[in-house]
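In: pasting a predicted model and its sequence here:
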Amino acid sequence: MSFRDDNEDGRGGGGDLRKPFLHTGSWYRMGSRQSSSMMGSTAGFRDSSISVLACVLIVALGPIQFGFTCGYSSPTQSAITKDLNLTVSEFSLFGSLSNVGAMVGAIASGQIAEYIGRKGSLMIAAIPNIIGWLAISFATDSSFLYMGRLLEGFGVGIISYTVPVYIAEIAPQNLRGGLGSVNQLSVTIGILLAYLLGLFVPWRILAVLGVLPCTILIPGLFFIPESPRWLAKMGMMEDFEASLQVLRGFDADISLEVNEVKRAVASAGRKQAIRFADLKRKRYWFPLMVGIGLLVLQQLSGINAVLFYSSTIFEAAGVTNGNMVTCIVGALQVLATAVTTWLIDRAGRRVLLIVSTIGMTLSILLVAVSFIVKDFISSDSNLSNILGILSVVGVLAMVVTFSLGMGAIPWVIMSEILPVNIKGLAGSTATLANWFIVWLVTVTANLLLTWSAGGTFIIYTVVSAFTVAFVSLWVPETKGRTLEEIQSSFR
């Protein structure tokens, strides 16, 4: 049993099946040849960082949509259940269906991105997102809510794989970590926007506002180049060089990078099919294990349980205004992720991951001990109030330390280390594993918290401690290395 190599159809008789869905190659070829006439009035775009940054800001609308979808259910629960006469279980199903849709999208994401390109994949993701939000905004019963949530989830599943891969493939090696972290930063911004707007805007209007990111993303995709590495894999060398020239600046010398990518593509192209037996080779199993391991452990830490049920956790700790504290949690996520975006290419991936996982372990342990001790003392005592404050501090510290590393960096590393000839299958598998664990954690978290808040956080503490060991032993440092250098190091 085998699956076809990503390069096989791009240069063989089946090459016509794989063309960019949004093909703007001729525009960029003309731009690269006539840079003085076309770009003379826009000298800023000759700077490679500005050109790449513009592309990243456009595709970052996808993760903002992702975050908005995740945050939508929190501020709208009471209004939706009241207006549509939903039970708690029906609304819980509504909230969880985005994870189910995301799993379906994750399964398809790798192959869609390989067959029609990264931009085409994002276009495919944007359309069901728009339809889903409109279905929710006009819903008169639970069926439209469920349909809309599934469609949103499907689009989010594709976005969660495609955006980090696109950013990794277009970014210069010295900026790749910071630009890759923009993906998670955008997710946290989307969550915060949903929290804040949900305090003031009715749930139907909030759903209409959810259409905006993808509505802007669709036309924006026509103004950015396709991933040059994907074009090279497809054998479209003229478009590949034109795209890379636009991204690096029309005055930049790209010959070294062009040759490096061509060598990597040629090396991958020598093997026409990858059999599952081949995955036993270290060059395949090791990066696959690291990518899947990081994305699974990211969710097993319980971060989504904390975010989804923050109000319940804070109420158990004695906080009266749960919605306000939830907004504070969202703001802290944005700030901490912004710090990661600034630090990742300076400090490195491994250092931030180790600091993040150690901080999470200590923070969750503080929450666990606070809840366990609180169960054995009088609720009217001063110690109970102190423990309540400590548990809130621990939850906030967990969110901050998660955002400093484990939030953004697993997606960055996944997009960097997967070998080019298994990236579609391996990336889909890693993304699917991540979304399955998201679903599993959110489904079980409420039951676990009802059983024992202290016991729940002890479980998350053990997982975080294991994550420290996993990162320390197996996660490679990818800072300052090209994608080709990273992938060749596994051979």
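Out: Here it is on my side, so go on.
In: from here on, just use CA atoms for contacts and neighbour counts.
Out: Will do.
In: show me where the chain has strands.
Out: Taking DSSP state E as the test, the strands found in the chain are 2-4, 273-275.
In: now distance to residue 208 and mean neighbour count too, for those strands, in JSON lines please.
Out: Listed next are those as JSON lines, based on distance: least, C-alpha to C-alpha, whole Å; neighbours: other C-alpha atoms under 10 Å:
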{"stretch": "strand 2-4", "distance to residue 208": "41", "mean neighbour count": "12"}
{"stretch": "strand 273-275", "distance to residue 208": "45", "mean neighbour count": "16"}
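In: and here is the other one:
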Amino acid sequence: MLQKVIAILLPNTVLEVVEDLAEVVSVVAVASTSVLYGLMTGWAAVLPRLQDDSSAPFNLTDQDVATLVSMTSFIGVVPSLFSGVLVECLGPRRLLLGVITPVLGLWLMMAFTPYKSLLYVGRAGVAVCTYLEEAILNPLLAELSPASIRGMAMTGVSISSSVGTLVAYLLAHLTDFTTATASRVAILFVVVVLMCFVPESPYWFVRRGRVEEARSSLRRLLHSEPAVEKEVSAIRASPSSTQTSIADQFVALRRGQNARPVLLVLILYVLRELGGRNAILQYSVYIFRRGGVSMNPFTCTVLLGTTKLLFSIVSAYTMDRAGRRPLLYGSAGVCGLALGLAGIFLQLEVHGTSWFPLMALLLYVACYGLGLGPVMGVYLGELLPTPVRSLAVSIITVSYTLAMFAINFVFLKILSLIGVGATLIIMAAMNLIMVPLVLKFIPESAGITLQELELSFTSTKRNRDTEDI
């Protein structure tokens, strides 16, 4: 529809430029859906406001906070288990739009409810929609983006998530609980409108045997009919073109070239969670309060969100130039060192260094935004073989959300039991473990087509990559 409107309104001399714009709109619209994850994660920053509000309709305890923060990942396991089946039945684009829209009403319910029980219900509903969105997002974006800009396009996911987190932090800092929660609706409404212009995945159409619809989808993304036919041929030649069921994907997952990348990406995702990714972003106000930072903890949290966003933008410009691997192992190493030094300073109670935890966490989120966050998202779309992609995303999402739930549920208790310093040291070790894993086993994927990446973990190719390292 967008292409027809463009053709009518604009002369042929500028049509090619606008076609590029139409492709950009599709990529940006899909990537922007990750703002939902940032808004959900950053919402935890407003809970201290609700706790401190004497006029609130109900009392919110620390245990309530821990439950509200951690329940999202636990509840997210259920939709993650079925995301692959739903994608294959409905199509990733249709499902993505369908899970974002109900969140508008859920945020309004959470903002204005006089009952604590409805706050829990709304949080649970947002969690279901968000984890379905996250499971669909990266594979769909990888299938819609050309290899030459896929890294930059998929880095948009991290940028969008960072925007959502920063907005949530700013709202928590500047407004009350009701305003901060209800304001999310305006942002998500824009995302829903943008998604209406996105075509369905041509890969999904081919898997369903609907080749003509795949061509129609590609015509909205590519500039010429020969390019459309070339892409259709490449998709049809891939091993996944005849696989339409999760049962087929379970069979394919038994093959070593499919199982190896899934296992490696799963391990990296779990280590990233154990390394504090979600806990630091959701409990930042509590960390700064208990870490003895003299600055206003809400101001510190806004600085974290700003830093994460800025370096996510930098990552978009460096992803396809510097490569995925250097950004990933470099950022993981620096994240580990930053958290480790902050933990040591807090454990030793070095006098006059109350500012150091803030500087260390700023360095952590900077490196996370530069590499550890966006590269992992890119790899979720790139390294997972097409024959098992839907199933693999479900398995990985379930695994790391369980790890996230366990960490978030006990995090405040861990802080009380062993202190902020020891907690940061443990997280540092998890980040540092990732470095040798990436150096040893993960290939570079910048500029490589999805069809070529499917061969990256065959025995011959794997041995050659190891020798090159």
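Out: Now that the structure is in, tell me what you want to look at. Remember, it's a predicted structure, so these values are computed and weren't measured experimentally.
In: hang on, the earlier thing: out of the strands of structure 1, flag the one nearest residue 169 of structure 1.
Out: Between residue 169 of structure 1 and those, the shortest gap by C-alpha to C-alpha is with strand 2-4, which sits at 21.3 Å.
In: all helices of the stretch 301-450 of structure 2, in order?
Out: 324-348, 356-367, 374-382, 389-441, 450-453 (DSSP state H, counting those that start in this stretch).
In: looking at these, which one is packed in the most?
Out: For these, average neighbour numbers computed from mean count of other C-alpha atoms under 10 Å are highest in helix 374-382, which has a mean of 25.
In: got the angle for that helix vs helix 389-441?
Out: Between helix 374-382 of structure 2 and helix 389-441, the angle comes out at 130 degrees (axes from the mean of the first three to the mean of the last three C-alpha atoms, to 10 degrees).
In: which strands and helices sit next to helix 374-382 of structure 2?
Out: On a contact count with 3 or more C-alpha pairs under 8 Å, 6 or more residues apart in numbering; DSSP states H and E, helix 374-382 of structure 2 meets helix 116-144, helix 150-174, helix 256-274, helix 297-322, helix 324-348.
In: which residue numbers in structure 2 go with the longest helix seen in structure 1?
Out: In structure 1, with assignment by DSSP state H, the single longest helix is helix 88-137. Aligned by TM-score structural alignment, helix 88-137 of structure 1 corresponds to residues 62-111 of structure 2.
In: same check, this time on stretch 3-18 of structure 1
Out: Alignment of stretch 3-18 of structure 1 against structure 2: no match, by TM-score structural alignment.
In: swap in stretch 357-366 of structure 1?
Out: The alignment of stretch 357-366 of structure 1 onto structure 2 (TM-score structural alignment) spans residues 332-341.
In: list the contacts of the matching stretch.
Out: Residues from elsewhere that reach stretch 332-341 of structure 2 (C-alpha atoms under 8 Å, 6 or more residues apart in numbering): 275, 360-361, 363-365, 367-368, 371-372, 424-432, 434-435.
In: same deal with stretch 94-101 of structure 2?
Out: Contacts for stretch 94-101 of structure 2 (C-alpha under 8 Å, 6+ apart): 33, 86-87, 129-130, 132-133, 136-137, 188-189, 192, 195-196, 200.
In: alright, I will stop here.
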